[in-house]
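A.B. asks: What follows is a predicted protein model with its sequence.
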Amino acid sequence: MTYKAEYIWIDGTEPTARLRSKTKIVADGVPLPDWGFDGSSTNQAPGDNSDCVLKPVFSCPDPIRGGDHKLVLCEVYLVDGTPHPTNNRAKLRPVAEQYAAQDSWFGIEQEYTFFKADRPLGFPETGFPAPQGPYYCGVGADEVFGRDIVEDHMDACLAAGLKLSGINAEVMPGQWEFQIGPAGPLEVSDHLWVARWLLYRIAEDHNVAASIDPKPAKGDWNGAGAHTNFSTKAMREGYDAIVTACESMGAEGKVEEHIAGYGHGIADRLTGQHETAPFDEYSYGVSNRGASVRIPWQVEVDKKGYIEDRRPNANIDPYNVTRLLVNTCCAALEKAGQV
C-alpha cells in the first residue's frame, strides 16, 4: 500500500520567502526519503546547477486528503549535504540546543488578511468600509468576513495535530489571527509554517487569497503582526528574570539586530500608531500595547510568567524570531545567573 506525502518547503524568494510543495507517493512502512527539486524555479539555485534537496524534519496527518496521507515539512539542503543558505531552521537548531536547559516556550499570534479581487475581504468595490472598531472579535455578516474559511482552517490544524491554541477576528475587515503554542522554538516554528500552508491551501478552495503582508491596507488601518510570547523556566518562576529578558532586548545593537530579523516592511507597520511602538525605539511596559515588549498585567500580579514581543511582522520567518529571542534573552539570563 502507498500514501500521498505532501513535501512542503520554504523557498528563496526575497524579501519574504514563500511556501512551496509537491506530492510524493510513498510506500507504507518506508522512512520518508530525501527528495530533489529544481532550485532554479524557487530562487534557490542557478539554472546550470539547479538541484537542491528536501530533507523531511516534521510530518503530520494531512487533513485535506485524509486517510493515511501526510504533510511533510522539509529543510532545504545543497547536494553536498550542507544546509542551503535560505535554511533558517538549520541556523536555529544550534542556538536552541545551546540553551535547551532554560526550556524556552513560545506562543506566536499569526495575523493575516483575506483578499478577494485585489482588496481585503469585506472592503467594498469602491471606497472603504466603516472605520475600525466593531470588527475585532466581532459577530454578524456586517462585521465579520471569511469565517467559513477560518473554521475550516481551525478544524484542519486540529486534525493535523498542530498546537493551535485559538483564533479570533482582528481589527480590520477580512483580518484574522490564529495562535500556535505553547511550544519550544523548533516545534512552534514548524507548526506555524504548516499552519500557514494549510491556510493558503484551504483559502484556495474558497477562491480567496490569504496574505501575511504587514500593512495590507494603507491609511488608518491596523497592520498585521506576529506577536511573539516568550518565556523560560526562570521567567515562569520569578519576576527578576522577566525584567532581565526585557532589558536584554534594549541593549546596544540588539534593537537593530531584532528588527532586521522581524520581517520585511516593518517600518510601514511599526509607526507608533495602531497599537505599535516606533520600529527604531525600544520600550517595555506592563499592559502597554504601545510598547515594543508588553508584560501582561497578570504577570506583574503573579510576579512570574512571560513577555510579549509586539514587534514581529506577520511575514516573519519564525525560525529567525525564535533564534533571536532565545539567543538574546537566554544569554542575558545565563550571564545574570537567573537560570
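C.D. replies: That came through, no problem. Numbers count the residues shown, from 1 in each chain.

A.B. asks: from here on, contacts and neighbour counts on C-alpha atoms
C.D. replies: Will do.

A.B. asks: what's the neighbour count on G305?
C.D. replies: 23 (other C-alpha atoms under 10 Å).

A.B. asks: Now do the contacts for it.
C.D. replies: Residues in contact with G305, defined by C-alpha atoms under 8 Å, 6 or more residues apart in numbering, are 231, 235-239, 242, 299.

A.B. asks: Skip the chain neighbours and tell me the closest residue to G285.
C.D. replies: Excluding the flanking residues, the one nearest G285 by C-alpha to C-alpha, 6 or more residues apart in numbering is R294, at 5.4 Å.

A.B. asks: here comes the other one, which I'd like you to weigh against the first:
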Amino acid sequence: PEYLLNQNHLVMKSIAAQLTHGIYHHKAQEWDQHGKIIAEYIWIDGTGLNLRSKSRTLPGAVSDVSELPEWNFDGSSTEQAATEDSEIIIKPCSFFPDPFRGGDNILVMCSTYRWADSEKTQLTPANTNFRHFSEPIFEAGKDEHPWFGIEQEYTLFECTNAFTKWPLGWPEGGYPSAQGPYYCSVGATVCFGRVVMDVHYRACLAAQVNISGTNGEVMPGQWEFQIGPCEGVDIGDHLWIARYLLGRVTEDFNIGLSFEPKPLKGDWNGAGCHTNFSTQAMREEGGLDVINEAVEKLSKRHKEHLEVYGLDNDQRLTGKHETCDMETFRSGVGDRGAAVRIGTSVNLDKKGYFEDRRPASNVDPYLVSAMLVSTCVAGGEHEEALVEHFRKWRTERAAIEE
C-alpha cells in the first residue's frame, strides 16, 4: 500500500541523514578531544515523565561517580522551581558510556535537589526526585537481594510537524487491520519501526545498559524492550537511561515517541511497564511458597500500589486487552489478564519470580521497584516519606494542569 511505501521512505531517508551528517558520521567520533571528555547530565523534569539534559566538559576520563561534580540548572523552565528562586542542584548518581559521542564521553543519571532554606545551607529533594526516597527502602531490603526485570512498552508515531502525529505504519487519518498479526511480527505490511528498535537496542548495549531483549507488540507501531535483571535502585537508573537513549534515537529518526498508557482509544492494546520481581528466597528451592506469600501481601495493598503505578492508568486497566480492571486484584499462573502473573515455568520449577502487570508505561521505575520491596520485603519501612512526597507532587501538578 502507498502509505507503507511512504512510511518506509521516510525512515530510510532519516537513516541516510543519520549516516552522513553530524556527530553520527564515523569520522566525528574519531576527532581528538585532547584528553577532555563530554559528560551529558540527565535528569527527570517536573512532569515526572520527561527527561532533560545538558552537556559539560570534564578534564579527563571518569572511573567513579564520586569524581563527577554537582551542577545546576534553571528549574523555572522545567516545572521544578519558581523564577525568583530557580536554581535546582543536580547530583550524579550513576554514569554510562555515551554511545553517540563514543570515546570516554559519558551519560550521567542525576537526582534533583532544591535549597530548603533562604541561607542556602541545606538541600531537599526536588518534586520528582523519588530516587532519594527509594534508597532507604532498598537499604532495608538489601539482604534479600531484590532483582527486577522491567518490560517497557512504547508507541512510535510518524510526525509531519511538532503538532501532527499518527501511529507509525497506520494509514493517514485511518486505521489498520485489527490486532493479531503485529505481535513479534516480520514483514513490511505488519512490522513498523524495527530499525528504530534495533538502533536503540544497540545503543543500550554500547552504553552498558542492562537490556535483555526486545519485541514488537500487539498494537501496530508499538514495541517493547526489557531491562534487567538489576538489583535494587539500579533498575531505575538503567531504565531511565534506556528511555533517554530511545528518545535520542527517535529524535534523530524524526519519529515521535509516546509512553502514554493508552495512546489510542478503542479496541487497541494499551502500553504497560510490567515489572518482574524476585528475592533470593524466591529464586531458591521452595521459592514458590515465598512468591505466594508476597502475592498475598500485594493483594492487601492493591490501591496503595496503583496510586503510584503511573498516570492515566485507569484508561489502560479496564479488564480488556490483557489487563485486570482497576478495582480487582487477581493472580494466576500464565494468566496475562491477572494483576500479578506467575509464569508457568516458575510454577513447575517451584521457584523463580512473579510479574506485576499493573504498572503503566509512564511509571517512574524508582516508585514501582521501591513499593514492591516495601510491601514484599521491608514491611513498609520508610514508605511513608516516599508516598508523601509523591502525593505532594501530584497535588502541585493538578493545580498546574487545571
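C.D. replies: Thanks, I have the structure now. Keep in mind that what you see is a predicted model, and the values were worked out from it rather than measured.

A.B. asks: Mind checking how well the two chains overlap by TM-score?
C.D. replies: TM-score for the superposed chains, counting by TM-score structural alignment, normalised by the length of the first structure: 0.95, backed by 330 aligned residues with a C-alpha RMSD of 1.4 Å.

A.B. asks: Among the contacts of G305 of the first structure, which lie within helices?
C.D. replies: Filtering the contacts of G305 of the first structure for membership in helices, criterion DSSP state H, returns 239, 242, 299.

A.B. asks: So which of those residues wins on neighbours?
C.D. replies: Busiest of these [other C-alpha under 10 Å] is I242, holding 27 neighbours.

A.B. asks: Map that residue across to the second structure for me.
C.D. replies: In the second structure, the residue paired with I242 of the first structure is I291, using TM-score structural alignment.

A.B. asks: Sketch out the helices for the second structure, chain order is fine.
C.D. replies: Going by DSSP H, the second structure shows helices at 2-20, 130-140, 194-206, 234-253, 280-283, 287-299, 302-307, 344-349, 365-373, 383-401.

A.B. asks: give me the stretch of the first structure that the longest one matches.
C.D. replies: Same thing as helix 234-253 of the second structure. The aligned range for helix 234-253 of the second structure is 187-206, by TM-score structural alignment.

A.B. asks: Give me the contacts around the matching stretch.
C.D. replies: 8, 19, 58, 71, 73, 106-108, 149, 152-153, 156-157, 162-163, 180-182, 209-210, 318-319, 322.

A.B. asks: Among these, the buried ones, what's the PyMOL command?
C.D. replies: Here is the PyMOL command that selects the buried residues among the contacts of stretch 187-206 of the first structure (16 or more other C-alpha atoms under 10 Å):
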select buried, resi 8+19+71+73+106+107+108+149+153+156+157+162+163+180+181+182+209+210+318+319+322
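
A.B. asks: can you pull the contacts of L121 of the first structure?
C.D. replies: Residues in contact with L121 of the first structure (C-alpha under 8 Å, 6+ apart) are 113-115, 145-146, 173-174.

A.B. asks: How much space separates it from C246 of the first structure?
C.D. replies: The spacing between L121 of the first structure and C246 of the first structure, counted by C-alpha to C-alpha, to the nearest Å, is 37 Å.

A.B. asks: Also I307 of the first structure?
C.D. replies: Remark: distance between I307 of the first structure and C246 of the first structure (C-alpha to C-alpha) = 8 Å.
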